[in-house]
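A.B. asks: following is a predicted model, sequence given first.
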Amino acid sequence: MAKNPAVRHFIWGVSLFGALFVNFPIIFLNLPLLSKSSLAQLDVFMQIVLCMTYSFLFINFIYRSSKRNLSTKKQWSDGFLLFVGFAVILSAFNMIVIDLPVRMIPSVVMRGGLLAGIAYFFSRFLTENERKNEILIENEQLKNDNLQIQLTALRNQLNPHFLFNSLNTLSWLINEDKNKSQLYLQKLSQVLRYSLSMQEQSFVSLKEEMALTDSFIFLLQMRFGDN
């Protein structure tokens, strides 16, 4: 049976639709008697309930078979047993409880076959729709992985270049202003420490990001001045 609640609700909805559809002639014929005869009410109620249950089980059977990759022979044999069970139960109810003649059994068989066709169509639709969703999710995951790889490669390209320029600026500052060179070295170490610690992380706090921005702006100001 489907574990997803949304899938179960969908299957129950389709099963109810199928039961109402195949039993429409019976509902229509019993409509004038529903307010007068409890037997007519029982007849309509049980026809719909049994057909809906059969449809629900059949859709679940096809859906589960596609998930488990059962052989075609196994699917046909199990589906036929389910169909026979439905025909026997509904025929027995019609003859014993409702007291319908034996000649009405073909109508049960016809409704069972029609419900099986409806159930098969909707179960295949459900399976194909799930497969499409799985493919879309997999494609999105591959896109995200590809973007992460590109980001990592970009970081690896930028870090040596940034370090080279920063060391050149530090070398110049040491000769020009030792106090600023000490501050510059402190800010540079903060940026590099942050960069190394964030290699394996995807999210950071705003406070950490603002601290990095402050240090990085200082490094750029020391390098470019007022330009």
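C.D. replies: Cool, the structure landed.
A.B. asks: switch to C-alpha atoms for all contacts and neighbour counts from now on
C.D. replies: Will do.
A.B. asks: mind listing what residue 222 touches?
C.D. replies: Residues near residue 222 by C-alpha atoms under 8 Å, 6 or more residues apart in numbering: 169, 184.
A.B. asks: host element of residue 128?
C.D. replies: helix 105-176 (DSSP states H and E).
A.B. asks: so what secondary structure elements neighbour the helix or strand that that helix is followed by?
C.D. replies: Remark: after helix 105-176, the chain's next helix or strand is helix 178-197, criterion DSSP H and E. If you count contacts as 3 or more C-alpha pairs under 8 Å, 6 or more residues apart in numbering; DSSP states H and E, helix 178-197 packs onto helix 105-176, helix 206-224.
A.B. asks: returning to what we had before: packing partners for the helix holding residue 128?
C.D. replies: helix 5-22, helix 38-68, helix 72-96, helix 178-197, helix 206-224.
A.B. asks: just give the nearest non-adjacent residue to residue 47, would you?
C.D. replies: residue 23 (7.1 Å; C-alpha to C-alpha, 6 or more residues apart in numbering).
A.B. asks: residues near that neighbour, how many?
C.D. replies: 16 (other C-alpha atoms under 10 Å).
A.B. asks: how close does it get to residue 149?
C.D. replies: 58 Å (C-alpha to C-alpha, to the nearest Å).
A.B. asks: next one: residue 111
C.D. replies: 57 Å.
A.B. asks: and those two? Which one has more around it.
C.D. replies: Taking other C-alpha under 10 Å, residue 111 and residue 149 do not tie; residue 111 has more neighbours (19 against 12).
A.B. asks: just checking, the more buried one touches residue 24?
C.D. replies: No - judged on C-alpha atoms under 8 Å, residue 111 makes no contact with residue 24 at a distance of 10.8 Å.
A.B. asks: just give me the residue closest to the centre of the chain.
C.D. replies: The centroid of the chain falls nearest to residue 133 when counting by C-alpha atoms, centre = their mean (6.2 Å).
A.B. asks: pretty sure residue 82 sits against residue 60.
C.D. replies: No - using C-alpha under 8 Å, residue 82 is not in contact with residue 60, being 11.5 Å away.
A.B. asks: okay, one more to line up with it:
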Amino acid sequence: MKLARYSNQDEVMQVLIVPVYVGVLNWLMLGNQYWRNGWVFLVATVLTLVAALLAWFINNAVGLYLNRRFPDIDQTLLRLSWLLGWCALVGWSYCLFLYGCYYLINSPNLPMQPGRLPLVLLFNLLVVLMVIVFYEGIRAFERWESALRKTEELKQANLQSQFDSLRSQINPHFLFNSLNTLSSLIEEDAGQAELFVEEMASVYRYLLRSNESQMATLADELAFAQSYFHLLSTRYGANIHLSQAVNEQYETCLLPPLTLQLLLENAVKHNVILPDQPLHISIRTADNDRLVVQNNLQRKSTRILSNQVGLSNIATQYRLLGGGEIRVEDDDQFFTVTLPLLRPL
């Protein structure tokens, strides 16, 4: 059974505080006889130590519950008040329990001194206050350290995202295919070639702007996806289809930039696109602020080497930005990615 931990420094605190607490408490309860008589020292120390550790673990569990029950900063005073009251009650019950045990042992070597009970209870309260102050200081430091670590992770993820975006901007394979398509269009259809250049410029303009913000609206992503898909459809013709069913109420929602481009690129990269095997891609919104991107599966016979940059990059950005988790489903008929849509603040 795993014992409750209130802090990563539990063991250190127990080693530093519990022995001193046990010694002083027994001295207050039993007087100098505690130090002079070996039998008294052994019995009282073992009994007090076991009871102290039990009380410590109980208080830890209650402290963890109160942290879950009152997690907000503005609830700190309320949480600490409950914690102090509970720990004081446990501590006083513990002291009365020890007095009762010494009374039941009924040995002249364990002299009862009821007059010292108020002093014992006051000492216990002071120890409880000290432990709570130490623990709250440690937890505050751990929270600050965790927040700092998450900030650094977000910075690193952002830098990695910018690098990945830059790499996709100058992807030589994509650029080579686009220029080949453009070269063919110039000879066959000058008007279509001009439109292709406009859409290609729109795609690269959006790619360059994507590094300026960590989030993009769904409306902007959909507009970019249409421009990007125009390049694909010019290359693959009627063999590739894109359908959209997006509720207008979600167009102002946010998601990481280039998300749709990465998903479209993955669909094209990993599937056969032929007249008798067209690729169908759909983008639709679902209830509970979700965007679903789906394509039919017709995997290429030659497995494409993939470093999973696309999906892992999207998942990392969602996780570190607090946007939730993406869901990826592959049932051998359809490949489906479900994305959370974030409401603007």
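C.D. replies: Sure, I can see it. All values reported here derive from a predicted model rather than from experimental measurement.
A.B. asks: picking up where we left off before, comparing residue 82 and residue 60 of the first structure, which residue is more hemmed in?
C.D. replies: residue 60 (20 against 17).
A.B. asks: chain neighbours aside, what residue packs nearest to that one?
C.D. replies: Sequence neighbours aside, residue 1 is the residue nearest to residue 60 of the first structure in space, at 5.6 Å (criterion: C-alpha to C-alpha, 6+ apart).
A.B. asks: so what's the residue count around that neighbour?
C.D. replies: A count of neighbours around residue 1 of the first structure, defined by other C-alpha under 10 Å, yields 12.
A.B. asks: also residue 8 of the second structure?
C.D. replies: Residues near residue 8 of the second structure, counting by other C-alpha under 10 Å: 12.
A.B. asks: cool, and the one 10 residues further on?
C.D. replies: For residue 18 of the second structure, the count of nearby residues is 16 (other C-alpha under 10 Å).
A.B. asks: which residues does stretch 18-36 of the first structure contact?
C.D. replies: Outside of stretch 18-36 of the first structure, the residues within contact range by C-alpha under 8 Å, 6+ apart are 40-41, 44, 47-49, 51-52, 55, 111, 114-115, 118-119.
A.B. asks: top of those residues by neighbour count?
C.D. replies: Neighbour counts for the contacts of stretch 18-36 of the first structure peak at residue 55, which has 30 neighbours (criterion: other C-alpha under 10 Å).
A.B. asks: contacting residues for the nearest residue to that one once chain neighbours are set aside?
C.D. replies: Leaving aside its sequence neighbours, residue 55 of the first structure sits nearest to residue 15 (C-alpha to C-alpha, 6+ apart; 5.1 Å). Taking C-alpha under 8 Å, 6+ apart, we find residue 15 of the first structure in contact with 51, 52, 53, 55, 56, 119.
A.B. asks: which one of the residues you listed sits closest to residue 104 of the first structure?
C.D. replies: Comparing the contacts of residue 15 of the first structure against residue 104 of the first structure with C-alpha to C-alpha places residue 51 closest, at 15.7 Å.
A.B. asks: make a markdown table out of the helices and strands packed on helix 178-197 of the first structure and add distance to residue 196 of the first structure.
C.D. replies: Formatted as a markdown table, these follow (distance: least, C-alpha to C-alpha, whole Å):
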| stretch | distance to residue 196 of the first structure |
| --- | --- |
| helix 105-176 | 10 |
| helix 206-224 | 12 |
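A.B. asks: of those, which is nearest residue 69 of the first structure?
C.D. replies: helix 105-176 (11.9 Å).
A.B. asks: got the angle between the closest one and helix 206-224?
C.D. replies: In terms of direction (axes from the mean of the first three to the mean of the last three C-alpha atoms, to 10 degrees), helix 105-176 of the first structure departs from helix 206-224 by 40 degrees.
A.B. asks: ok now helix 105-176 of the first structure, how far from the chain's centre?
C.D. replies: Distance of helix 105-176 of the first structure from its chain centroid, counting by C-alpha atoms, centre = their mean, to the nearest Å, is 13 Å.
A.B. asks: next, the angle from that helix to helix 5-22.
C.D. replies: 160 degrees.
A.B. asks: okay, the angle between helix 105-176 of the first structure and helix 38-68?
C.D. replies: Using the same axes, to 10 degrees: helix 105-176 of the first structure against helix 38-68 is 40 degrees.
A.B. asks: tilt between helix 105-176 of the first structure and helix 72-96?
C.D. replies: Using the same axes, to 10 degrees: helix 105-176 of the first structure against helix 72-96 is 130 degrees.
A.B. asks: what about the closest residue to residue 281 of the second structure other than its chain neighbours, helix or strand, and which?
C.D. replies: What sits nearest to residue 281 of the second structure in space, not counting adjacent residues and going by C-alpha to C-alpha, 6+ apart, is residue 295, at 4.4 Å. Under the criterion of DSSP H and E, residue 295 of the second structure resides in strand 290-296.
A.B. asks: what's residue 81 of the first structure aligned with over in the second structure?
C.D. replies: When the second structure is aligned by TM-score structural alignment, the residue opposite residue 81 of the first structure is residue 89.
A.B. asks: report the separation between its match and residue 64 of the second structure.
C.D. replies: Separation of residue 89 of the second structure from residue 64 of the second structure (C-alpha to C-alpha): 17 Å.
A.B. asks: OK, contacts around the residue opposite residue 100 of the first structure in the second structure once aligned?
C.D. replies: By TM-score structural alignment, residue 100 of the first structure lines up with residue 112 in the second structure. Contacts for residue 112 of the second structure (C-alpha under 8 Å, 6+ apart) come out as 29, 30, 99, 102, 103.
A.B. asks: ok, of the residues you listed, which come out buried?
C.D. replies: 29, 30, 99, 102 (16 or more other C-alpha atoms under 10 Å).
A.B. asks: in the first structure, what stretch matches stretch 187-198 of the second structure?
C.D. replies: Using TM-score structural alignment, stretch 187-198 of the second structure pairs with nothing in the first structure.
A.B. asks: what number of residues lie near the equivalent of residue 21 of the second structure over in the first structure?
C.D. replies: When the first structure is aligned by TM-score structural alignment, residue 21 of the second structure is paired with residue 19. Neighbour count for residue 19 of the first structure, taken as other C-alpha under 10 Å: 25.
A.B. asks: repeat for residue 16 of the second structure
C.D. replies: Residue 16 of the second structure has 10 neighbouring residues, counting by other C-alpha under 10 Å.
A.B. asks: then residue 224 of the second structure?
C.D. replies: Neighbourhood size, residue 224 of the second structure [other C-alpha under 10 Å]: 23.
A.B. asks: just give the nearest non-adjacent residue to it, would you?
C.D. replies: Residue 224 of the second structure sits nearest to residue 203 (C-alpha to C-alpha, 6+ apart), 6.5 Å away.
A.B. asks: verify the stated contact: that neighbour with residue 226.
C.D. replies: No - here residue 203 of the second structure lies out of contact with residue 226, judged by C-alpha under 8 Å, at a distance of 9.3 Å.
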